[in-house]
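In: Give me a model of this one.
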Amino acid sequence: MNVESQKILIVEDEQPIRTLLEYNLQKVGYETVLAVDGKEAIEKAEQENPDLILLDLMLPKMDGIEVCKTLRKKGIPIPIIMLTAKSDELDKVLGLEIGADDYMTKPFSPREVLARVKAVLRRSGERNEPVAVSTTLKSGSLTVYPDRYEVYLNDQALDFTPKEFELLVYFMQNKNIVLSRDQLLSAVWNYDFAGDTRIVDVHVSHLREKIEENTRKPTYIKTVRGIGYKFEETKLS
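Out: Coordinates of the predicted model:
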């Protein structure tokens, strides 16, 4: 999909930031749609069917967390990048947990905005392309079907956000290999620059909560101190 045919919904109640985002996105060819509060954001998302949403956390009428939660409950899979302040650490984590694809901390540069938008759209486009039949991934009681976006643990289906699923698949395709946080950012988030590696830690934490029997002593995803993580091959007992 060409940039010229991609539409970005900007949800931001601060006019200077809204104008800055709109100007820089339009300058490289994106079409933009604007919303200034949470309720309008949901209406525009349903009416305009944008390719991506830049969603401010603090909004009138309905905050960004509720907007994200509402869109996901409605089954609207539009990628979301949340815009947060430095003090909103817990809300960043919650936003990722309920289905946001990424977040940016204010103040941010136009270069960062464009890079994040490009990365999320590229990943989203890959998800929407027809998926070739791929090898089933197994380790211990964990089974993943990449072509069907399904995960089973002890034959019980598990629910994952798209990004959690992609991270798990990448781990299982690289069993017993130590992967740095920067490697994971590049491979799973398509970042072509140094990003915030905390986003990796948040998603790893979510994966552990879903697949590990004891998150303090994980069987599958091991922390390699000072480097990153390793997914260990596990045999059925």
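
In: hey, let's count contacts and neighbours off CA atoms from now on
Out: Noted.

In: List the buried residues in stretch 218-233.
Out: Residues of stretch 218-233 classed as buried under the neighbour-count rule (16 or more other Cα atoms under 10 Å) are 218-222, 228-233.

In: Now do the SS call for residue 222.
Out: Going by DSSP: H, G, I helix; E, B strand; the rest coil, the secondary structure assigned to residue 222 is strand.

In: so which helix or strand takes in the nearest residue to it once chain neighbours are set aside?
Out: Spatial nearest neighbour of residue 222, excluding adjacent residues (Cα to Cα, 6 or more residues apart in numbering): residue 230 at 5.2 Å. Here residue 230 sits within strand 228-231, counting by DSSP states H and E.

In: Which strands and helices lie in contact with that strand?
Out: Contacts defined by 3 or more Cα pairs under 8 Å, 6 or more residues apart in numbering; DSSP states H and E place strand 228-231 against helix 162-173, strand 178-180, strand 221-224.

In: got a list of contacts for the first one?
Out: Where contact means Cα atoms under 8 Å, 6 or more residues apart in numbering, the residues beyond helix 162-173 that reach it are 101, 137-139, 144, 146, 149, 184, 187-188, 203-204, 206-207, 230-231.

In: Write the PyMOL selection for whichever of those are buried.
Out: Restricted to buried positions by 16+ other Cα under 10 Å, the PyMOL selection for the contacts of helix 162-173 reads:
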select buried, resi 101+138+139+144+146+149+184+188+203+204+206+207+230+231
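
In: Where helices are concerned, which of the contacts of helix 162-173 count?
Out: Cross-referencing these against helices under DSSP state H gives 184, 187-188, 203-204, 206-207.

In: Strands of the protein, residue ranges please.
Out: 7-11, 31-35, 52-56, 80-84, 102-105, 137-139, 142-145, 150-153, 156-158, 178-180, 221-224, 228-231 (DSSP state E).

In: Proceed likewise with the subsequent sequence, for comparison:
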Amino acid sequence: MQNTDYRIAVIEDDPIQLENLVTALEQQGFMVDSFDNRQSAEESFAAGLPNLVISDIILGSEVDGGFDLAKHLLGYNQPIPIIFLSERQSEFDIYTGHTLGAIDYLPKPISLNMLIVKVKNLLRITGNTNTSNADEETSKIPNLALVQDQFKAYWFEKPLDLTATEFEMLKQFAVAGESSVVSYDALQASTQGVVERNTINTHICRIRNAFKKITPEFNSIHNEYGRGYSWQKDV
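Out: Prediction:
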């Protein structure tokens, strides 16, 4: 996938910041749809979904407009990755953003160079489906199936509600098999640097919750303190 095939929706109520974001992305060859409010963005999504959403949290008079936008996107059948940009940097806000499917939560004022790098890293994950061979796509964990080209995982034949980033992290457990430790570095590397080390736990919590929606007693992903995580067979 080339940058010109990759459509990004940017939602920002500050006109200067919106212009800067759009210009920086278009200079890299991305197709960009820009919006200064949540409602117009959601109307556009009804006609066609973007590959990525970049959104502020506070949109006009809506203090949680970006979060509400993310909730709206959860209603679609396909996961749409979101990068939040915000001056709000409390642990609660960052946690909320990730629980709503964000792959990243970046502080304002935003570094445009950092944002471009993260967008390109995400493109390498979601846009290149030919980098994994058949062995990498085979799950060694019973009842867990992977469909690499769709970035979908199935637990007891039911689809797991995961972002593309979380799918890549889960795949590390599926390939390693039961009782094998997946290091923090391996989990971060699996996302091409999209996930920061300090947000890995948040994504693991989301992955666990996805399993619990299907099997509420799920307790297979264990924290191996100082090392990473492992998949342990339920006893």
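
In: Pick the most deeply packed of the helices and strands packed on strand 228-231 of structure 1.
Out: By mean neighbour count, with neighbours taken as mean count of other Cα atoms under 10 Å, helix 162-173 ranks first of those at a mean of 20.

In: Distance from the chain centre to that helix, please.
Out: Between the centre of helix 162-173 of structure 1 and the centre of its host chain there is 12 Å, according to Cα atoms, centre = their mean, to the nearest Å.

In: for stretch 145-159 of structure 2, same thing?
Out: 16 Å.

In: what do you get for stretch 121-129 of structure 2?
Out: 12 Å.

In: What's the separation between the residue nearest the centre of structure 1 and residue 164 of structure 1?
Out: Central residue of structure 1 (Cα atoms, centre = their mean): residue 101, 2.2 Å from the mean position. Distance, residue 101 of structure 1 to residue 164 of structure 1, by Cα to Cα, to the nearest Å: 10 Å.

In: Spit out the contact partners of residue 51 of structure 2.
Out: Neighbours of residue 51 of structure 2 in contact, by Cα under 8 Å, 6+ apart: 6-9, 80-81.

In: if we go to 7 Å?
Out: By Cα atoms under 7 Å, 6 or more residues apart in numbering, the residues touching residue 51 of structure 2 are 6-8, 80.

In: One more: residue 159 of structure 2?
Out: residue 153.

In: Go again with 8 Å.
Out: Residue 159 of structure 2 touches 152-153, counting by Cα under 8 Å, 6+ apart.

In: Please tabulate the contacts of residue 51 of structure 2 in a markdown table and include distance to residue 198 of structure 2 as additional columns.
Out: Formatted as a markdown table, the contacts of residue 51 of structure 2 follow (distance: Cα to Cα, whole Å):
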| residue | distance to residue 198 of structure 2 |
| --- | --- |
| 6 | 28 |
| 7 | 28 |
| 8 | 26 |
| 80 | 22 |
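
In: among those residues, which recur in structure 1?
Out: Retained contacts for those in structure 1, judged by both residues aligned by TM-score structural alignment, their matches' Cα atoms under 7 Å, are 6-8, 80.

In: Tell me the one among the residues you listed nearest to residue 56 of structure 2.
Out: residue 8 (14.0 Å; Cα to Cα).

In: I figured that closest one hits residue 53, correct?
Out: Yes: with contact defined as Cα atoms under 8 Å, residue 8 of structure 2 reaches residue 53; the gap is 5.8 Å.

In: Identify the single longest helix in structure 2, thanks.
Out: Longest helix of structure 2, by residue count under DSSP H: helix 112-127.

In: How far away from the center of its chain is that helix?
Out: That offset, for helix 112-127 of structure 2, works out to 12 Å (Cα atoms, centre = their mean).

In: That helix corresponds to what range in structure 1?
Out: Residues 110-125 of structure 1 are matched to helix 112-127 of structure 2 when aligned by TM-score structural alignment.

In: tell me the average deviation of that stretch from structure 2 after fitting.
Out: Taken over the aligned residues, the distance from stretch 110-125 of structure 1 to structure 2 averages 1.5 Å (mean Cα distance after the TM-score superposition for structure 1).

In: what's next to that stretch, contact-wise?
Out: By Cα under 8 Å, 6+ apart, stretch 110-125 of structure 1 touches 1, 20-21, 24-25, 51-52, 79, 81, 101-102, 104, 189-192.

In: switch to 10 Å and redo it
Out: 1, 3, 6, 8, 20-21, 23-25, 28, 51-54, 77-81, 101-104, 109, 126-127, 162-163, 166, 186, 188-193, 195 (Cα atoms under 10 Å, 6 or more residues apart in numbering).

In: Just the buried residues of that stretch, please?
Out: Buried-residue list, stretch 110-125 of structure 1, by 16+ other Cα under 10 Å: 113, 115-121, 123-124.

In: and what of stretch 44-57 of structure 2?
Out: For stretch 44-57 of structure 2, by 16+ other Cα under 10 Å, it's 49-57.

In: and it, how far apart are its ends?
Out: Start-to-end, stretch 44-57 of structure 2 (Cα to Cα) is 18 Å.

In: Next, count neighbours for residue 31 of structure 1.
Out: Using other Cα atoms under 10 Å, residue 31 of structure 1 is surrounded by 18 other residues.

In: and if you look at residue 43 of structure 1?
Out: Neighbours of residue 43 of structure 1 (other Cα under 10 Å): 12.

In: do the same with residue 148 of structure 1
Out: 12.

In: ok, it - contacts?
Out: Residues in contact with residue 148 of structure 1 (Cα under 10 Å, 6+ apart) are 131-134, 136.

In: Would you mind measuring from residue 220 of structure 2 to residue 191 of structure 2?
Out: For residue 220 of structure 2 relative to residue 191 of structure 2 (Cα to Cα), the value is 21 Å.
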